[in-house]
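> predicted coordinates and the sequence they were generated for:
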Amino acid sequence: MEAMPIQRKTMSGEVVSQIKEMIERGRLRPGDRLPAERKLAEQFGVSRTTVREGIKILSESGLLASRQGAGTFVSERDGGSREGSLIEAVLAGNYGLHDVFEVRKMLEPEIAALAARNGSPDAKTRLEAILMEQEQAILTGGTGAGFDHQFHQALAEASGNPVLREMVTALHEGFSRSRAEGVQSSQRQKASLAAHRAIVEAVKHGHAMQAERAMREHLDEVERIIFDNQRGILSRR
């Protein structure tokens, strides 16, 4: 299986696009097993985490199927050709960041509240672990962007609603453009980390209203920082 190296960073959507193209062109057929994550990461020129995220998106859309102990395979059924679906539309860039933020602010505060009400001890422990990894990444000079995605995904999983989990996956893939290195300011990193701490604390103690409020404030702040940064970049051109 041949693959073109991916040029843009942290773009699991590019992995999704390339694997889909291979399937559409018949280079991967129903029932075929995908190469190992390590091999795909080398071929695409990205990290194994990025490959894993891309495979997860395709698995949730039905195009791929993971079999425990055997690997990941192209689905035998045509479960992934959902033209016009939310995930497909967002990955294709059909919606702008303003659109994505508007929907995120409608959904994610309620997701945080549901996580506080429904989250299992294991789900809450996972949120704390991701928060610690994000903090460590930032302290060692990274952006923590990958852990930001994991945090919101884990929060949706803690809500107990699989539909919300899939919607968050779609929204955050479209939102990945805002996680590009150029807008990963120190201000945004610190704001994200502090907000995640507040959300985890509320979820951990089952405080649904506080979790909802903390998420709403987080999204408002991130939106302001991103668009302030974008305006600043445009003004310098």
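On my side now, so go ahead. Numbering: from 1, shown residues only.
> going by C-alpha atoms from here, please, whenever you check contacts or count neighbours.
Fine.
> mind listing the strands for the chain?
64-67, 71-74 (DSSP state E).
> and the last one, what other elements does it pack with?
If I follow you right, that is strand 71-74. strand 64-67 (3 or more Cα pairs under 8 Å, 6 or more residues apart in numbering; DSSP states H and E).
> quick one: which of the strands of the chain is nearest Ser176?
strand 64-67 (21.8 Å; Cα to Cα).
> and the closest one, what does it pack onto?
helix 48-60, strand 71-74.
> do you know which of the ones you listed lies nearest Arg177?
The nearest among these, by Cα to Cα, is helix 48-60 at 14.2 Å.
> list the buried residues for that closest one?
Arg48, Thr50, Val51, Arg52, Glu53, Gly54, Ile55, Lys56, Ile57, Leu58, Ser59, Glu60 (16 or more other Cα atoms under 10 Å).
> ok, these vs Glu135, which is closest?
Distances from Glu135 to those, taken as Cα to Cα, are shortest for Thr50 (19.5 Å).
> for the closest one, which non-adjacent residue is spatially closest?
Spatial nearest neighbour of Thr50, chain neighbours left out: Ser12 (5.1 Å); criterion: Cα to Cα, 6 or more residues apart in numbering.
> go ahead and confirm that neighbour touches Glu53.
Yes. Counting by Cα atoms under 8 Å, Glu53 is a contact partner of Ser12 at 6.0 Å.
> hang on, the earlier thing: and Leu91, which of the helices and strands packed on strand 64-67 is closest to it?
Across these, closest to Leu91 is helix 48-60 (Cα to Cα), at 10.4 Å.
> second structure follows, compare the two:
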Amino acid sequence: MARSLSAMPIFEKVEQVPAYRLLADRIADQILAGQIKPGEQLPPEISLAEQFGVHRSTVREGIRLLEETGMLRRRSQKRLVVSVPDGARLAERSVQALVMRKVSVRSLYEANLALDPVIARLAAGSATAAQLKRMRDNVEETRLAPDHDTLAALDAEFHLLLCEATNNEIFQVMRQPLHDLFMPMVSDLVRTIDTSDRMVAAHERIIVALENRDSEEAEAWARRHLEDFKRGYLKAGLDFDSPVTYLGSATA
């Protein structure tokens, strides 16, 4: 016996995707497929409106979405070109999501502990002479840091330089959100207790390992450096289970 319609499952309404999102998706698909390449200019708004059969206001909203992702940028008010999103722009949304999820300092530490030793190991096999010099210069500046804020900023820079020395763009994009969220934690620590000597010593040992192409030593010192951070954080009486904070894109 057939069931009555009233006994049938109740389906949710089908949501219609706004036209400007469809337009943005279509343009993004062509960019990702290589049909429109970085540096190439996008057709004018009026031309896009004719091609898609939509109003210019719809085109503007779609373009706005793509500008927010970094896939489009303006060379002038009327000239839009395809661009490659940079790591900082990609990281910002991840950072916002993690802050809103109230991830803890402990969780962020664990993520760094899983990633940074691997980064150091890879950097030992790929760091260039120029990259090693920049890291050496960073350590000398760190040794002479005049205040806590400068010390924290130089520590953050060192770890970005270490990540760059992998010469692997995937790791650089992956680590950027961790960098942006870890910096406030370092700032809190160095304002509470003096960690500068231990910081400089660990950075120097990592550089020596990189210069010697000793991947195991580089990995080990990266791990020790992070574990030392945890000991210092707890010694300073800071809450390891509190939600992470964010200084904002202007200072990240």
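It's in. Remember, it's a predicted structure, so these values are computed and weren't measured experimentally.
> now the TM-score, please.
Here the superposed chains carry a TM-score of 0.60, computed using TM-score structural alignment, normalised by the length of structure 1; 172 aligned residues with a Cα RMSD of 3.8 Å.
> number of nearby residues for Leu139 of structure 1?
11 (other Cα atoms under 10 Å).
> what's the spacing between it and Arg165 of structure 1?
Leu139 of structure 1 is 29 Å from Arg165 of structure 1, where distance means Cα to Cα, to the nearest Å.
> now do Val183 of structure 1
Distance from Val183 of structure 1 to Arg165 of structure 1, counting by Cα to Cα: 26 Å.
> got a list of what the residue nearest the centre of structure 2 touches?
Nearest to the mean C-alpha position of structure 2, by Cα atoms, centre = their mean, lies Gln176 at 2.6 Å. By Cα atoms under 8 Å, 6 or more residues apart in numbering, the contact list for Gln176 of structure 2 reads Gly87, Ala88, Ala91.
> and if you look at Asp32 of structure 1?
Applying Cα under 8 Å, 6+ apart, one finds that Asp32 of structure 1 lies in contact with Phe73, Val74.
> top helix in structure 2 by residue count?
What stands out as the longest helix in structure 2, according to DSSP state H, is helix 169-192.
> check the mean deviation of that one from structure 1.
By mean Cα distance after the TM-score superposition for structure 1, the fitted helix 169-192 of structure 2 averages 2.1 Å away from its aligned residues in structure 1.
> give the buried residues for that helix.
Those would be 171-190, 192, for helix 169-192 of structure 2 by 16+ other Cα under 10 Å.
> cool, stretch 64-80 of structure 1 as well?
Leu64, Ala65, Ser66, Thr72, Phe73, Val74, Ser75, Gly80.
> could you save these as CSV and add columns showing distance to Asp32 of structure 1?
Compiled in CSV, the buried residues of stretch 64-80 of structure 1 are given as follows (distance: Cα to Cα, whole Å):
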residue, distance to Asp32 of structure 1
Leu64, 10
Ala65, 10
Ser66, 12
Thr72, 9
Phe73, 5
Val74, 6
Ser75, 8
Gly80, 15
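> Glu173 of structure 1 touches Gly13, doesn't it?
Yes. Between Glu173 of structure 1 and Gly13 a contact is recorded at 6.5 Å, counting by Cα under 8 Å.
> so what sits against both of these two?
Leu91.
> picking that back up, of the buried residues of helix 48-60 of structure 1, which is the nearest to Ala198 of structure 1?
Closest to Ala198 of structure 1, out of all of those and judged by Cα to Cα, is Glu53, at 25.8 Å.
> which position in structure 1 pairs with Glu164 of structure 2?
With TM-score structural alignment as the criterion, the equivalent of Glu164 of structure 2 in structure 1 is Glu157.
> tell me who's in contact with the nearest residue to that match once chain neighbours are set aside.
Ranked by Cα to Cα, 6+ apart and with sequence neighbours excluded, the top spatial neighbour of Glu157 of structure 1 is Arg165, at 5.7 Å. Going by Cα under 8 Å, 6+ apart, Arg165 of structure 1 touches Gln153, Ala156, Glu157.
> before we move on, back to that, so can I have a markdown table of the helices and strands packed on strand 64-67 of structure 1 showing distance to Val90 of structure 1?
As requested, those are exported to a markdown table (distance: least, Cα to Cα, whole Å):
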| stretch | distance to Val90 of structure 1 |
| --- | --- |
| helix 48-60 | 12 |
| strand 71-74 | 22 |
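> returning to what we had before: make CSV from the contacts of Arg165 of structure 1 and add distance to Lys190 of structure 1 and neighbour count to it.
Shown next, in CSV, are these (distance: Cα to Cα, whole Å; neighbours: other Cα atoms under 10 Å):
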residue, distance to Lys190 of structure 1, neighbour count
Gln153, 20, 19
Ala156, 22, 28
Glu157, 24, 22
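> and these, which of them are in helices?
Gln153, Ala156, Glu157.
> contacts only, for the second one.
For Ala156 of structure 1, the set of contacting residues under the criterion of Cα under 8 Å, 6+ apart consists of Ile111, Ala112, Ala115, Leu164, Arg165, Val168.
> what's the closest of the helices and strands packed on strand 64-67 of structure 1 to Leu131 of structure 1?
That would be helix 48-60 among those, by Cα to Cα, at 16.9 Å.
> from the contact counts, what lies against the closest one?
Helices and strands touching helix 48-60 of structure 1, by 3+ Cα pairs under 8 Å, 6+ apart, are helix 12-24, helix 37-44, strand 64-67.
> can you list the ones you listed in JSON lines and add distance to Glu217 of structure 1?
Output for these, formatted as JSON lines (distance: least, Cα to Cα, whole Å):
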{"stretch": "helix 12-24", "distance to Glu217 of structure 1": "27"}
{"stretch": "helix 37-44", "distance to Glu217 of structure 1": "36"}
{"stretch": "strand 64-67", "distance to Glu217 of structure 1": "36"}
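> which among these is found nearest to Val100 of structure 1?
That would be helix 12-24 among the helices and strands packed on helix 48-60 of structure 1, by Cα to Cα, at 15.7 Å.
> got the buried residues for the closest one?
In helix 12-24 of structure 1, counting by 16+ other Cα under 10 Å, buried: Ser12, Gly13, Glu14, Val15, Val16, Ser17, Gln18, Ile19, Lys20, Ile23.
> ok, the match of Glu164 of structure 2 - contacts?
By Cα under 8 Å, 6+ apart, the contact list for Glu157 of structure 1 reads Ala115, Ala123, Arg165.
> which pair of the contacts of Ala156 of structure 1 spans the longest distance?
Pairwise over those, using Cα to Cα, the maximum falls at Ala115 and Val168, 13.6 Å.
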